[in-house]
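A.B. asks: Fold the stuff below for me.
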Amino acid sequence: MANQSELHLSPGDLSGNKQSTTTIPETIIPCTQSESPQAANAWKVLFLLFLANLLNFFDRTIPAIVVEPIRLEWGLSDLQLGLIAGAFTLVYAVAGIPLGRLADRISRKKIMAWGLVVWSGFTALNAVAWNYVSFFMVRMGVGVGEASYAPAANSLISDLFPPEKRSRATGIFMLGLPLGLVLAFFTVGAMITAFDSWRAPFLIAAVPGIILAIAMFFIKEPERGQSEQRKLADDVVANPIRKLLKIPTFFWIILSGVTINFAAYAGNGFLVPLLQRYFEISLTQAALCTGVIVGITGLIGLTAGGWLADKGHQFSPRGRLSVGAVSLVIAALATAGALYFSNHSLVAFVVLFGFGWLAHYNYYTSVYPTIHDIVEPRLRSTAIAVYFAGMYLLGGAFGPIVVGALSDQLAQYHMTLAGQSEMTEVFKAQGLYDAMYLIPVALLLTGLFIWQASRHIIADKEIRTPGQSA
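C.D. replies: Predicted coordinates:
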């Protein structure tokens, strides 16, 4: 088929006949039946990957918790606060592509281990930032380190587990996201109180990162394509990014990544200051409430979501994405309801917004395994890196920036509407609250993009593995 990669051998390479040219239509060569489709050390390695993923999200969440102390110390606007998160995600997205390509060619465990060393080191340096610019620059260093991790880790998971178990394996791996958030939101406030400084958590977080990095070097990597009982030829794929972008399902998944990360980073970045300002509670209380909304819900959402997505996959090739699309529509309605109906009730807001966040976690267990289904093993790290580039560059980076900028504008609007000339915390609270309506809009768009992806997945699976089940 036209979309299959081909390996051309020069005349005479296979025989003495100089007039012949041999074309191998498929560069994925079947393995012997004696090979196990699941690696013997799969669960042990997955647990280590989960721990590193937990630390990944713990480290990147600390700035979202210390937002208000930083804002007050350096006199910052919400736009400037959003730019801190934007700087991290911008570098994360750009650095991810070359690091993802590297992970498709060399040892994935070394990529992950050295990445842990880099991001842990820069996390510690955040503790000695002396002004806004220095803090901003160090966060970009953290972004480079963390960009190395997800493409290599996801590629490794696809080789550790067979296709029918990938949603559950991905769900366990992604439990690092909510648990990292829970750990951060439940402990960082206490660290700040104990040490009387917002800088302490950055130093504390760096220690386990170095320990995990050492453990990463001892992982026994499976062969690429092992879980599908295939070995890969040694040829190099020409124009890999162009090839990936020509897969319709992958194109729609990239768009869904933009909108889901817009919502996720806007929510995770501004929920703590929103709760502090609008509901007038302390930093520790706001962090705990946010931990429930974005963390505890993830433990349920990813566990149940992995099971639902795998069941959907067994029922239909479109099943995983159908589960994701429905879940995202529910998430959009619930988060919009939290903003519209809470009426200054903290309990109502936490329950409704938390339910929406629980539903949104089904995105990860639906979409991540689908990427493995439609992309050949030797391009999976690159595929994740390209997907993350769109996800973070256009979504994660702009989510906090756009919401922060809109918050400042709406605060000015409420001040003018009230006939006042001096900005107060009340106007800032209302401005941020109104700006958060962008989150349910982004979640609804995500659901629509996933549904579009589901319309193409059957054809894309057949192109990748003609005559076989993906």
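
A.B. asks: make it CA atoms for all contacts and neighbour counts henceforth
C.D. replies: Noted.

A.B. asks: what's the closest non-adjacent residue to Gly257?
C.D. replies: Among residues not flanking Gly257 along the chain, Met391 sits closest, at 4.5 Å (CA to CA, 6 or more residues apart in numbering).

A.B. asks: Also this sequence, please, to line up against the first:
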Amino acid sequence: MSETTARKPQEGQSGALRLTKSVAIVSLIVLAGSYVINAMDRQVFSVLVPHIREEFGFSLGQGGLLATIFTLGIGLAGVPTGYLLDRLSRKAVMLLGIVIYSAFTVLTAVSVGFFDMFAYRALSGVGEAMQNAALFSAVGAYFFANRALALGSLNFAYGLGSFFGPLLGANMTTATGEWRTPFWVYGAIGFGFALLILVAIKKTFTEQRDGGPGEATPRSYDHVPAALLNKNIVLLAVTAVVVGLAMYGYLGLYPTYLQEELGLSTGDAGLAVSMFGIGALAGLPAGWLGDRLNQRTVMIVALLAGSVVGYLLFNGPTTAGWQIFLSFAEGAIASGFLFVNIYSSMQRAVRPIMIGRASGLYVASFYVPAAIAGYLFSALVESTGWGGAGLWQLAVLPLAGVVALLFVDVSQFSNARRVEVH
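C.D. replies: Below is the predicted model of the structure:
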């Protein structure tokens, strides 16, 4: 973009004014900041499971279920949120989502037993789904030409939250002797971001419907299937199911494995889990590669690498140093490469008018199965041991995603061609 162009609003094909480049980047940073606290809320619970189990007497299965049940709320709210985005502004849906999950994060701290904690964690996921779908739709539409890179920046924010959430949560718990403290703090920060977005973010950024800023050459979408449920999006949804089950099987009970099986301290376990978040920072280069290489190939290679890392997490080295490294690698592959590229691929698998619904479908495909991932992993642990659970859920299962991706046709993605202008 030229300096002259950057100083004045642009007009896309829809006729909507566009922000200057600097304002758009600042808007992206603010919204990404709100996603940091979303990730902090999600990831802190698993590292606190041993403390919560000790106070309430929950079983390993109950702890695993509570650690991942928020994904049920995310998944069930995904598709309705996609349709809600067709009727309300993305900004409104985003704000409502942040307020909802912040409120239920605070309520988690006043739980009195399994069932109300179950409800609070599940309902916090509803808010997280609303923010996720609205945020990724807005950013994906605004930065159309570099969609995977833009979504990678959001995953970078998720990585920061995934790192600082468990680490700070463990430190706050140790310092105060109270596992409830992180929920009070993270909920309050969430409400603060809702107010900031309400005041500072313009709908000019969140409500774009066409290509990226300065898009002068119109695009043809005739090669993209007109239906939402086309072959590509179904195959990508299957891949999302596989990654959700594998990734959240690891996230839900990995801290418990580190502390109860390997004997690591709460601090070391918190650091190892937080390294998953550092690995998720790979979303930026992963998105850059997804925009420039064959995206199907990028995802297949990532799934194969993920199978190896998933196996080693529960069947390989047991020292803290190695576990920290393997957790980092799991974050880079599962959250960095796979989450970003599957999400952007599903948006590309439909025409622009259906981006909101495609985002909702991705959220449902990824998070509904993830809701039972922790419980499934705990059942495998009880029947096959930690090593067997890691083998089947983290090493063998991802191969099903490889098979599904072999049949994806990237020539039907919405970024494949432009209209010839004579």
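
A.B. asks: Superposed, what's their TM-score?
C.D. replies: TM-score of the superposed chains, computed with TM-score structural alignment, normalised by the length of the second structure, equals 0.86; 396 aligned residues with a CA RMSD of 2.8 Å.

A.B. asks: can I assume the residue nearest to Gly257 of the first structure is in contact with Trp252?
C.D. replies: No. Taking contact to mean CA atoms under 8 Å, the distance of 11.6 Å between Met391 of the first structure and Trp252 leaves them out of contact.

A.B. asks: okay, the two: which has more neighbours?
C.D. replies: Comparing Met391 of the first structure with Trp252 by other CA atoms under 10 Å, the one with more neighbours is Met391, at 25 against 21.

A.B. asks: corresponding residue for the more buried one in the second structure?
C.D. replies: Taking TM-score structural alignment for the superposition, Met391 of the first structure sits opposite Phe366 in the second structure.

A.B. asks: Likewise for Ala435 of the first structure?
C.D. replies: Superposed on the second structure with TM-score structural alignment, Ala435 of the first structure falls opposite Ala389.

A.B. asks: Quick one: list the elements packing against the one helix or strand that match maps to.
C.D. replies: Using DSSP states H and E, Ala389 of the second structure maps to helix 373-389. Contact analysis of helix 373-389 of the second structure by 3 or more CA pairs under 8 Å, 6 or more residues apart in numbering; DSSP states H and E lists helix 60-68, helix 231-256, helix 295-315 as its packing neighbours.

A.B. asks: Tell me which helix or strand comes right after the first one.
C.D. replies: Towards the C-terminus, the helix or strand next in line after helix 60-68 of the second structure, according to DSSP H and E, is helix 70-84.

A.B. asks: do the same with the longest one
C.D. replies: Sequence order places helix 266-280 as the next helix or strand after helix 231-256 of the second structure, per DSSP H and E.

A.B. asks: That following helix to helix 231-256, inter-axis angle?
C.D. replies: Helix 266-280 of the second structure runs at 160 degrees relative to helix 231-256, counting by axes from the mean of the first three to the mean of the last three CA atoms, to 10 degrees.

A.B. asks: for helix 266-280 of the second structure, which positions count as buried?
C.D. replies: 266-280 (16 or more other CA atoms under 10 Å).

A.B. asks: what does stretch 399-409 of the second structure give?
C.D. replies: When neighbours are counted by 16+ other CA under 10 Å, the buried residues of stretch 399-409 of the second structure are found to be 399, 401-402, 404-405, 408.

A.B. asks: likewise stretch 271-285 of the first structure?
C.D. replies: 271-278, 280-281, 283-285.

A.B. asks: Aligned to Arg348 of the second structure, what sits in the first structure?
C.D. replies: Alignment of Arg348 of the second structure against the first structure is given by TM-score structural alignment, with Asp373 as its counterpart.
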